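A.B. asks: No letters, just coordinates:
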């Protein structure tokens, strides 16, 4: 048994566990050194982006050498989405069991740490181990919840079944890939786990050409349950692969959950001819910018954090996977017909449209001119933006109270300081970008939108849909440029969200049309 003194866990762990009892825990482990830490961070981001809202991940990072800087970067991911990150320092004597095994050039000794998981974390029933050269494309929960029966592990058939030949085990057993392994710790505790490993490694270490994977199959070929190809799809780079289950294989090709970049060429080397390499690189850039706080900056202003937590936290991923319509007041809104089952978010006087709004955003006091009672009495959830930089734009707090509206603070783009789109609305000022539609769009993303339809978002000085003599005095080209910035923000932070425009003037060619 590996002593608990080697488990290094971040602070206040007990409090976090108590707070998260309402969500089902998904335990996931990685093994990495400092060089691979950034790639592990990219994989974690791909998991969190796709995770079901009723689940919470506990990530276990296995390493004897990871720096405090990299630990801090991993911990920042807790700001991105609720999760826990634990750091485990395995006993270095554990890898001595494998010291005589020849490693492939692109394989690190840390990969053997995965086999210490049942010894280090015996109180868990199961844990999912993942390599750092994968990208997660769908919710990982069904994989974690796979039925394990009496098997000690679950894994995916490897593309190269010829690798099992040196070990001479019966033909009815297949050879598995070790990049994705679901450990049935509860069952492993009832087996002679370490005895098997020590005996087989001593007998066959010189036969292991694929390092830990050969060892895994040699020791446990009869203890592994086969999973669907979709949970570790790497087979397309092997032209000779002949799947045992062709129906599952082709279904998995159409919708993989995990894509595995096996072999020495990784997406951080080149994206040429590597399927889904762009998705991995997108998550890598996301992780590095997020962890380094280039885009993401937590405010020290307690008043703003307190206000925004109250205003926005209840809506984080509340409508995950839903369609949203951003209904603005441009003339093209006049011809819009309702999209069934979509959530409607309006701005300013778009409440005059015949379609009932679910949410309303107002952030310029001039929008209240001769219109107070309509806004006060309208029945929907309301958000009022407070612009502290320009006095004549600031909505009085008593107006928010009378409207039963939540408030938020804008940034100061109107004073010449560039706006930034907010990623965590509960802690950041909302990016102004000279138009309330961008505040509404930041909220829509935060609330979990799958598709966003832009309606009435005309970049022109034509009269609004509700009046002949009321029109915008904003610079259309500047607003168009801000929509381009918004598109870049979505592509970087929310690559799976689709933005579609419906007839808005000036946006042609920026977003796909519906």
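C.D. replies: Good, I have the coordinates. Keep in mind the model is a prediction, meaning the values are calculated, not measured. Residues are numbered from 1 along each chain as shown.
A.B. asks: contacts, neighbours, all on C-alpha from now
C.D. replies: Fine.
A.B. asks: Can you point out the buried residues in stretch 71-89?
C.D. replies: Buried residues in stretch 71-89, counted by 16 or more other CA atoms under 10 Å: 71, 73-77, 80-81, 83-89.
A.B. asks: can you list contacts of it?
C.D. replies: 6-10, 16, 41, 45, 48, 56-64, 290-292, 424 (CA atoms under 8 Å, 6 or more residues apart in numbering).
A.B. asks: Any of the residues you listed buried? List them.
C.D. replies: When neighbours are counted using 16+ other CA under 10 Å, those contain these buried positions: 7, 41, 45, 48, 56-64, 290-291, 424.
A.B. asks: next up, a second structure to put side by side with the first:
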């Protein structure tokens, strides 16, 4: 007799967000140096999500995602600025990655103003993030993307998604070591996979655009004035 084993890494709480923003647009703010060129403005009905070092900007976010402690020597990391990460609150929800592959590099489990979600080291995004772990790709921005599309977003604008660490991040110029350079290349591969395969198979009606792209040339480039 076949026995079905329940997935212990479900994120059933995500069900309350299913299509909650159906038909809307969203911005995903990354930590690339081009973020410093962003002229902040409220765009009506446009959802705003950001990751990691965005806690150190005045940019208002609806959703915030953070996932790894990173190195102590970098000024913008959790390991160097724990209280800022503990205290930060976006307008709607704060999400913290919970790793299926162990605790090394993970954030503490005691951040009380956050919701923890399971994430699996698969290098492949998933569509139903409530019944299985969110797919971990080369950047936590991909986790934010999976959530936003699950929530019904139809148009995504990428800001600060440089996919290049030649100049570090927007506040950590020292994050330009060989490891991070490799990470930038990995991000380019994953964005290309999403463009060529994952979106057409799972969200064929979704559009993604880049604002001030650096290395990421996969998606059409638009200006801030074209956000709608």
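C.D. replies: Perfect, thanks for sending it. Worth saying up front: this structure is predicted, and the values here are computed from it rather than measured.
A.B. asks: before we move on, the earlier item: let me know the closest of the buried ones among the contacts of stretch 71-89 of the first structure to residue 450 of the first structure.
C.D. replies: For these, the minimum distance to residue 450 of the first structure (CA to CA) is 15.2 Å, reached by residue 48.
A.B. asks: quick one: secondary structure of the closest one?
C.D. replies: Recorded secondary structure, residue 48 of the first structure: helix (DSSP: H, G, I helix; E, B strand; the rest coil).
A.B. asks: quick one: the strands in the second structure?
C.D. replies: For the second structure, the strands defined by DSSP state E cover 25-29, 46-51, 63-66, 93-99, 115-120, 134-135, 155-159, 207-211, 221-222.
A.B. asks: Indicate which one of the ones you listed is closest to residue 82 of the second structure.
C.D. replies: Among these, strand 63-66 comes nearest to residue 82 of the second structure, with 12.1 Å by CA to CA.
A.B. asks: how about the closest one, aligned to which bit of the first structure?
C.D. replies: The alignment of strand 63-66 of the second structure onto the first structure (TM-score structural alignment) covers residues 359-362.
A.B. asks: who's in contact with the longest helix along the second structure?
C.D. replies: Secondary structure of the second structure read by DSSP state H shows that its longest helix is helix 178-193. Contact partners of helix 178-193 of the second structure, identified using CA under 8 Å, 6+ apart, comprise 123, 137, 138, 139, 162, 163, 164, 165, 166, 215, 216, 218.
A.B. asks: which of the residues you listed lies closest to residue 85 of the second structure?
C.D. replies: Relative to residue 85 of the second structure, the closest of those is residue 139; by CA to CA it sits at 18.1 Å.
A.B. asks: residue in the second structure matching residue 412 of the first structure?
C.D. replies: When the structures are aligned by TM-score structural alignment, the residue of the second structure matched to residue 412 of the first structure is residue 121.
A.B. asks: now that match: how far from residue 101 of the second structure?
C.D. replies: Look at residue 121 of the second structure and residue 101 of the second structure: by CA to CA, to the nearest Å, they are 7 Å apart.
A.B. asks: for residue 108 of the second structure, same thing?
C.D. replies: Using CA to CA, one gets 15 Å for the distance from residue 108 of the second structure to residue 101 of the second structure.
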